[in-house]
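**Student:** Kindly return the folded structure for what I paste below:
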Amino acid sequence: MNKKKPKILITEPIPETVIKHLREFGDVTVGEKGLFQSEENLLEEIEKFDALLCMLSVPVSESVLKKGTNLKVVANFAVGYDNIDITAAHSLGIKVANTPDVLTEACGDYAMGLLLALSRKLKEAEKYLRNGNFDGWEPLGFLGMELRDRNLGIIGMGRIGQAFANRAKAFGMNILYHNRSRLDLNTESRLDAKYIKDPIKLAEQSDVLSLNCPLTESTFHLVDTDFLKHMPEHALLINISRGAVIDEAALAEALHDNVIAGAALDVFEKEPGVHPRLLSAPNTMLLPHIASATHRTREDIGMLAAEAIISVLNGKDDNEIPNLITP
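**Tutor:** This is a model prediction of the structure:
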């Protein structure tokens, strides 16, 4: 008799190559887009499954984990995992994995793209042309910030922060950073980066400030009204980390009041919701969480999550499970 295949829930459509790979191993169910962003919907279904491959937007709470009596592994289709109750998972013996590394280069490219578009007012200029207002070259039209010799402050100098720093350095920017722990001297030298212990001091010195940090108790609403007041009036803010690192109401007011000159945001505290005052803020780019949106990267993310699931369900030791999050 054939061994019963494990049941795997993928909470919404992902690259077909990943789904096909998992179907060679288990009985795979793929949810509709957004269906399992509801904890109630997840609670109704989770006890059927041995493995969960989920998005960052899926609330894998203690209640969900306890209801998942057959659940052996949760693999997040993301670097972050603040949507998962890690403590509860470990106490229940459920393995948790994420997908670092594979997003690094795509996110580094994207952060640089946001900076170029924001600093040179590309969105506004294109809208101006499309609206039929372009009637000839203007010497004072859409003047922006030249990046050479400007200070780029990075909060969170992990893999993605360093990838962005490498790109910005090629544009002649000076790299300043704040991190939970200082980088080793060799890495600082390679990036030509200066460590600033106090994030407020970093804000004061940054022409551009990029958020590349995880969401923790210390980074929740790190960028608030007081923080923004310490930034130069010409400064630009970029966030591709987690939405809740910014107090969005405070940022919206700062943009409307010209406390800072602009912002480019790829993430939001209550996705897919966006603070309404941000929608009308000047010199603001708002993007729908697409920093890792390349064909190669999204497939790599899925495959990494799939391999973690297969490894756990095959009974491999913890040291053989890709990107296992340990207690």
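**Student:** From now on I want contacts and neighbour counts done on CA atoms only, so please keep to that.
**Tutor:** Noted.
**Student:** any idea how far the most centrally placed residue in the chain is from residue 145?
**Tutor:** Centrality entry for the chain: nearest residue to the mean C-alpha point is residue 241, 4.0 Å, by C-alpha atoms, centre = their mean. The gap separating residue 241 from residue 145 is 23 Å, by C-alpha to C-alpha, to the nearest Å.
**Student:** Can you give me the neighbour number for the residue lying closest to residue 11 once chain neighbours are set aside?
**Tutor:** If the residues on either side of it in the chain are set aside, residue 11 comes closest to residue 31, at 4.7 Å by C-alpha to C-alpha, 6 or more residues apart in numbering. Counted with other C-alpha atoms under 10 Å, the neighbours of residue 31 add up to 14.
**Student:** Following up with a second sequence; could you model it the same way so I can compare the two?
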Amino acid sequence: MGSQRLSVVVTRRLPEVVETRMKELFDVELRDPDTRMSRDELAAAMRRADVIVPCVTDHIDANLLAQAGDKLKLIANYGAGIDHIDVQSARQRGVLVSNTPGVVTEDTADMTMALILAVTRRIPEGLAVMQSGNWQGWAPTAFMGGRVGGRRLGILGMGRIGTAVARRAHAFGMQVHYHNRKRLRPEQEAEVEATYWESLDQMVSRMDVLSINCPHTPATFHLMNARRLRLMKDGAVIVNTSRGEVIDENALTRMLRAGEIAGAGLDVFEHGHEINPRLRALPNVVLLPHMGSATVEGRTEMGEKVIINIKTFADGHRPPDLVVPSML
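**Tutor:** Down below sits the predicted model:
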């Protein structure tokens, strides 16, 4: 790309240290105020930039890419998940796509564990009573939850995050089970005493807690559909810190209301920030605003990865976190 600085458009505000470094390195256009770009704004940004830095709230589909013109060369996504980008169409147009894998692993696994504890120990119900000022003092049978130690945890998707969840759960004394496209190596299973299930249906029907840790792809859309959710035990809990589309949210809401599933902890939702009001109203559900990766350290490291991907590309090399369609 020679000595000329790349023009970069960032679609949302990023941590200050990341934005400062971008200003030093590139001809960068930052987003102010921090609102989501409309489709027209995104299309215009893609026409005037060499590189666009989107995140999970920007849906870059084939139609949008068709409006991009010839200037755009790289979509350097801020985040690991790339289900909001049509990678295939981008590559056909000669546009590379990169992401930021690995940096949110520990943070997301921490949040998964927090949700498991919050739901099984009824933390939000206790919190609500304290905040209302109606607490009458300790009682032997009040707010009784369940002990996590000894419970069976089923992990759906044993990638980096699933494995990190397994390590934490094992330390809490939970029995670790998992379903994955590929079975782990024996020494990886041994580390957390994990049991592999080839059949997702069989695993789901025997678990006390189910944690969703797989990406959203066409193959995983509504993987936890109404039929599969019905296989869960009445006393089971489901936790999702990956992508909302993996669960049929309407079916889950119906079953939680009917007491056919004991509880849920959700950090992601099927329809973005539009949450089903019936789901919001349930006392046995913990809902968080997609904050699994929201640590200062994690979000800064994501930005550093974006910068490395753009910088490597600017120097004429392949970005280290290039997303290849065959990976999806």
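**Student:** and the residue nearest to the centre of structure 1, what is it in contact with?
**Tutor:** Contacts here follow C-alpha atoms under 8 Å, 6 or more residues apart in numbering; on that basis residue 241 of structure 1 touches 211, 212, 213, 214, 215, 267.
**Student:** So it, which state does it fall into?
**Tutor:** With DSSP: H, G, I helix; E, B strand; the rest coil as the basis, the three-state label of residue 241 of structure 1 is coil.
**Student:** And for the one 10 residues further on?
**Tutor:** Secondary structure of residue 251 of structure 1, reduced to three states by three-state DSSP: helix.
**Student:** Was I right to think it contacts residue 228?
**Tutor:** Yes: with contacts defined as C-alpha atoms under 8 Å, residue 251 of structure 1 counts as touching residue 228 at a distance of 7.4 Å.
**Student:** More neighbours: the two, which one.
**Tutor:** It is residue 251, of residue 251 of structure 1 and residue 228, that has more neighbours when counted by other C-alpha under 10 Å, with 25 against 22.
**Student:** How much space separates that one from residue 260 of structure 1?
**Tutor:** If you measure residue 251 of structure 1 against residue 260 of structure 1 using C-alpha to C-alpha, the figure is 9 Å.
**Student:** list residues touching both of these two?
**Tutor:** Overlap between the contact sets of residue 251 of structure 1 and residue 260, as judged by C-alpha under 8 Å, 6+ apart, is given by residue 228.
**Student:** how far apart are the longest helix that structure 2 contains and its match in structure 1?
**Tutor:** Looking across structure 2 with DSSP state H, the single longest helix is helix 296-314. Taken over the aligned residues, the distance from helix 296-314 of structure 2 to structure 1 averages 0.8 Å (mean C-alpha distance after the TM-score superposition for structure 1).
**Student:** and for that helix, what are the contacting residues?
**Tutor:** Here helix 296-314 of structure 2 makes contact (C-alpha under 8 Å, 6+ apart) with 1-2, 6, 14-15, 17-18, 22, 51, 53, 74, 76-79, 98-100, 103-104, 107, 293, 318-321.
**Student:** Identify those among those residues that sit within helices.
**Tutor:** Among the contacts of helix 296-314 of structure 2, the members falling in helices (DSSP H) are 17, 18, 22, 107.
**Student:** Make sure residue 104 of structure 1 is actually in contact with residue 160.
**Tutor:** Yes: in terms of C-alpha under 8 Å, residue 104 of structure 1 counts as a neighbour of residue 160; the distance is 5.0 Å.
**Student:** out of the two, which sits in the more crowded spot?
**Tutor:** Neighbour comparison, residue 104 of structure 1 and residue 160: the larger count goes to residue 160, with 24 against 21 (by other C-alpha under 10 Å).
**Student:** which residues does the more buried one contact?
**Tutor:** Residue 160 of structure 1 neighbours (C-alpha under 8 Å, 6+ apart): 103, 104, 105, 107, 108, 212.
**Student:** repeat for residue 94 of structure 2
**Tutor:** Going by C-alpha under 8 Å, 6+ apart, residue 94 of structure 2 touches residue 73.
**Student:** Quickly note the distance from it to residue 4 of structure 2.
**Tutor:** In this structure, residue 94 of structure 2 lies at 21 Å from residue 4 of structure 2, with C-alpha to C-alpha as the measure.
**Student:** cool, residue 62 of structure 2 as well?
**Tutor:** 29 Å.
**Student:** Kindly report the same for residue 252 of structure 2.
**Tutor:** The value you get for residue 252 of structure 2 to residue 4 of structure 2, if C-alpha to C-alpha is used, is 53 Å.
**Student:** just the helices in the stretch 51-200 of structure 2 please.
**Tutor:** For the stretch 51-200 of structure 2, helices defined by DSSP state H, counting those that start in this stretch occupy the ranges 62-66, 87-92, 105-120, 123-132, 160-171, 186-192, 200-206.
**Student:** I am finished for the moment; much appreciated.
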